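**Student:** Model the following, please.
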Amino acid sequence: MANIAKTLAGRVHNVIQIAAKNPQLAPRFYSAAANLEFIKTEVTGEKKNVAVITLNRPKALNALCNGLMKELSTALDSFEKDKSIAAIVITGSEKAFAAGADIKEMQPNTYSQCIMGNFLNDWTRVARCQKPIIAAVNGYALGGGCELAMMCDIIYAGDKAKFAQPEIALGTIPGAGGTQRLTRVVGKSKAMEICLTGNMINAEEAEKMGLVSKVIPADKLVGEAVKLGEKIGSHSGLIVQLCKEAVNTAYETTLQEGLKFERRTFHATFSTEDRKEGMTAFVEKRPAKFSNL
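**Tutor:** Coordinates of the predicted model:
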């Protein structure tokens, strides 16, 4: 048994060494090298340039515990460094994207523990990712699950998806952006209704109010999200990141500040090889070959 353990340890060490020397390969080794308990990861698409992260706590309806969020953050760190990855999809199961934060884990917390530990501060890694993230939401996206989806850049919803911020019924309020991101997306009145009642809204309602981009049959949802990631990946990754930053600036600042940021970023693209290639290819009526430079 000792020899077997030594051999396995050696293999894991080799995998880690290979990943360290070749950062672009890290995500492909990630699932094997790390003993993932709460998520699954894979790289897919025709060009193998879309990463899919699947939340995997089926018995808890993918409730967001600290362990899951740490694994998610680590996976995002790895995929963000991988130059071959153009976009990332986060999904759950057909029954639940994520049915909220883990209440059993949260219940014993005290005010002082929340303050001293800066509770939930580390849960925003998704919102800080430079690469585009698509939430593919099937089933329940409640509380922290809804907030996690809103941290993503684009939300595709399965036709049976349900969204809610039910924290009010637990004697608390949303703590990971539910009152803030939701209000910016759907407006004050709708956000108040959702947050003060805890009522669920279905996928069709979510699309009407602008919370989700598209509603898709549940069994085709992840495939369509991957196709979207592939479409994004057909463009310059450098310019995609700049464009994402500009849209987020519009979301987070005033119109005048946003317009100035957009214009300066637009000007900055003229220093890139990809802007030159894109416009030259258009004039020459040929497909562009971007280099992310």
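**Student:** switch to C-alpha atoms for all contacts and neighbour counts from now on
**Tutor:** Will do.
**Student:** did I read that right, Val89 in a strand?
**Tutor:** Yes - according to DSSP: H, G, I helix; E, B strand; the rest coil, Val89 belongs to a strand.
**Student:** quick one: contacts for it?
**Tutor:** 50-53, 133-136, 225-226, 229 (CA atoms under 8 Å, 6 or more residues apart in numbering).
**Student:** could I get those residues as JSON lines with neighbour count and secondary structure?
**Tutor:** As requested, the contacts of Val89 are exported to JSON lines (neighbours: other CA atoms under 10 Å; DSSP: H, G, I helix; E, B strand; the rest coil):
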{"residue": "Val50", "neighbour count": "27", "secondary structure": "strand"}
{"residue": "Ala51", "neighbour count": "27", "secondary structure": "strand"}
{"residue": "Val52", "neighbour count": "26", "secondary structure": "strand"}
{"residue": "Ile53", "neighbour count": "20", "secondary structure": "strand"}
{"residue": "Ile133", "neighbour count": "26", "secondary structure": "strand"}
{"residue": "Ile134", "neighbour count": "25", "secondary structure": "strand"}
{"residue": "Ala135", "neighbour count": "26", "secondary structure": "strand"}
{"residue": "Ala136", "neighbour count": "31", "secondary structure": "strand"}
{"residue": "Ala225", "neighbour count": "29", "secondary structure": "helix"}
{"residue": "Val226", "neighbour count": "23", "secondary structure": "helix"}
{"residue": "Gly229", "neighbour count": "24", "secondary structure": "helix"}
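**Student:** show me where this structure has strands.
**Tutor:** Secondary structure of the chain by DSSP state E: the strands cover 39-44, 50-55, 87-91, 96-98, 133-137, 140-142, 154-158, 162-164, 201-202, 214-216.
**Student:** just checking, Leu64 touches Ala101?
**Tutor:** Yes - using CA atoms under 8 Å, Leu64 is in contact with Ala101, at 4.4 Å.
**Student:** which of these two has more neighbours?
**Tutor:** Leu64 (24 against 21; other CA atoms under 10 Å).
**Student:** Distance of that one relative to Arg28?
**Tutor:** 24 Å (CA to CA, to the nearest Å).
**Student:** Before we compare anything, build this one as well:
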Amino acid sequence: MTNAAAVGHAPVWLAIDGAVGILRLDRPPLNVLNRATQASLRQAAEQAAADERVRAVVVHGGPTAFSAGADIKEMAAMTHAEMVGHASVLQAAFDAVAAIPKPVVAAINGPALGGGCELALTADVRICGTEARLGLPEILLGVIPGAGGTQRLPRLIGPSKAKDLIFTGRQVDADEALRLGLVDQVTPSDLVLDTALEWARRFEKGPALALHAAKTAVDQGLATDLAAGLAIERTVFAGLFGTQDRLIGMRRFADSGPGHASFTGR
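**Tutor:** Next up, the predicted model:
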């Protein structure tokens, strides 16, 4: 594994493991997301997006905590005017992870609360340990989620379930998170990172342009109505027919044996 982080200790750094980039939150003990950590997260996400060696990304907070959320002491000292200016900066850090044009999986141990849960929501897939706890408790502080929680959570689990979690601020354990669809897999805590890496490594030699197109179609389609989503799909689908990936993939499929004119070979 090679560390591609900037010189010196960064609260979020990128490590390269084969073709997998690991965005590692490293602000112990709970990976609290202060402004410096948010800036570091954005930088590391943009680095992972641009690095051609990276075909998939794992977001990981270590063995004991994914992230307990924003730095409340820092936020409590901010004025209304300061937060008006900072809110877009806050969302930009999380948007940078969501915008990575490669498959992204969140490997969640321990608490993923507030901003930590919102960070997990930016991933394409979420794998958590049996001791994980997830939630958006901002309402208990007299505010609401401000890094995408009110938008990404309803799109993931539906508005009624999302409102229950957002309105009450309650936390859910791994089993309930799985039932709600908030996470996709629960595994023993000591296997979370290995399981996430195994998922990510499936894309090491995959068609990068097609994966990017698929992610674009799904994510942009969810933000609009069906007709507009289908138009997005048509555009990215047709665009792939001008790529070498498509030529190679279809030629390989056609050459794989007689009768392979379709996926069933019929």
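**Student:** Post the TM-score for the overlay when you can.
**Tutor:** Put the two chains on top of each other and the TM-score (TM-score structural alignment, normalised by the length of the second structure) is 0.90; 255 aligned residues with a CA RMSD of 1.8 Å.
**Student:** what touches both of Leu64 and Ala101 of the first structure?
**Tutor:** 144-145.
**Student:** which residues touch Met1 of the second structure?
**Tutor:** Taking CA under 8 Å, 6+ apart, one finds 15-18 in contact with Met1 of the second structure.
**Student:** For those, which single residue is the most surrounded?
**Tutor:** Ala15 (21 neighbours).
**Student:** Now check the first structure for the residue matching it.
**Tutor:** Using TM-score structural alignment as the criterion, the counterpart of Ala15 of the second structure in the first structure is Glu42.
**Student:** Please apply the same query to Leu182 of the second structure.
**Tutor:** Checking TM-score structural alignment: Leu182 of the second structure goes with Leu211.
**Student:** ok, now Thr122 of the second structure?
**Tutor:** Using TM-score structural alignment, Thr122 of the second structure pairs with Met151 in the first structure.
**Student:** burial count for that match?
**Tutor:** With other CA under 10 Å as criterion, Met151 of the first structure counts 24.
**Student:** The closest residue to it other than its chain neighbours and Ile134 of the first structure, how far apart?
**Tutor:** Spatial nearest neighbour of Met151 of the first structure, excluding adjacent residues (CA to CA, 6 or more residues apart in numbering): Ala127 at 4.8 Å. Computed as CA to CA, the Ala127 of the first structure to Ile134 of the first structure distance reads 11 Å.
**Student:** between these two, what contacts are shared?
**Tutor:** Cys152.
**Student:** what's the counterpart of Leu153 of the second structure in the first structure?
**Tutor:** By TM-score structural alignment, Leu153 of the second structure lines up with Leu182.
**Student:** for Ala81 of the second structure, same thing?
**Tutor:** Ala81 of the second structure maps onto Ser112 in the first structure, by TM-score structural alignment.
**Student:** What distance do you get for that match to Thr124 of the first structure?
**Tutor:** 21 Å.
**Student:** count of neighbours near Ala63 of the first structure?
**Tutor:** 27.
**Student:** And the helices in the stretch 51-200 of the second structure?
**Tutor:** 72-76, 80-98, 115-121, 149-157, 159-168, 174-180, 192-201 (DSSP state H, counting those that start in this stretch).
**Student:** buried residues in the longest one?
**Tutor:** Of the residues in helix 80-98 of the second structure, those buried by neighbour count under the rule 16 or more other CA atoms under 10 Å are 89-98.
**Student:** Let me know the angle separating that helix from strand 56-60.
**Tutor:** 130 degrees (axes from the mean of the first three to the mean of the last three CA atoms, to 10 degrees).
**Student:** how big is the angle separating helix 80-98 of the second structure from strand 20-25?
**Tutor:** Going by the same axes, to 10 degrees, helix 80-98 of the second structure makes 160 degrees with strand 20-25.
**Student:** which secondary structure elements does helix 80-98 of the second structure contact?
**Tutor:** helix 35-50, helix 115-121 (3 or more CA pairs under 8 Å, 6 or more residues apart in numbering; DSSP states H and E).
**Student:** Pick the most deeply packed of those helices.
**Tutor:** Mean neighbour count (mean count of other CA atoms under 10 Å) peaks for helix 115-121 among these, with a mean of 27.
**Student:** so how far does that one sit from its counterpart in the first structure?
**Tutor:** By mean CA distance after the TM-score superposition for the first structure, the fitted helix 115-121 of the second structure averages 0.4 Å away from its aligned residues in the first structure.
**Student:** ok, residues contacting that helix?
**Tutor:** By CA under 8 Å, 6+ apart, helix 115-121 of the second structure touches 33, 66-70, 94, 97, 106, 108, 112, 126, 134-136, 145, 147-149, 152-153.
**Student:** Generate a PyMOL selection restricted to the buried subset of those residues.
**Tutor:** A single PyMOL command selects the buried members of the contacts of helix 115-121 of the second structure (16+ other CA under 10 Å):
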select buried, resi 33+66+67+68+69+70+94+97+106+108+112+126+134+135+136+145+147+148+149+153
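**Student:** returning to what we had before: out of the contacts of Met1 of the second structure, the closest to Pro207 of the second structure would be?
**Tutor:** Proximity of the contacts of Met1 of the second structure to Pro207 of the second structure (CA to CA) peaks at Gly18, which lies at 16.4 Å.
**Student:** which residue sits closest to that closest one, ignoring its sequence neighbours?
**Tutor:** Closest to Gly18 of the second structure by CA to CA, 6+ apart is Met1, at 7.1 Å.
**Student:** how close does the one you found get to Gln38 of the second structure?
**Tutor:** Distance from Met1 of the second structure to Gln38 of the second structure, by CA to CA: 24 Å.
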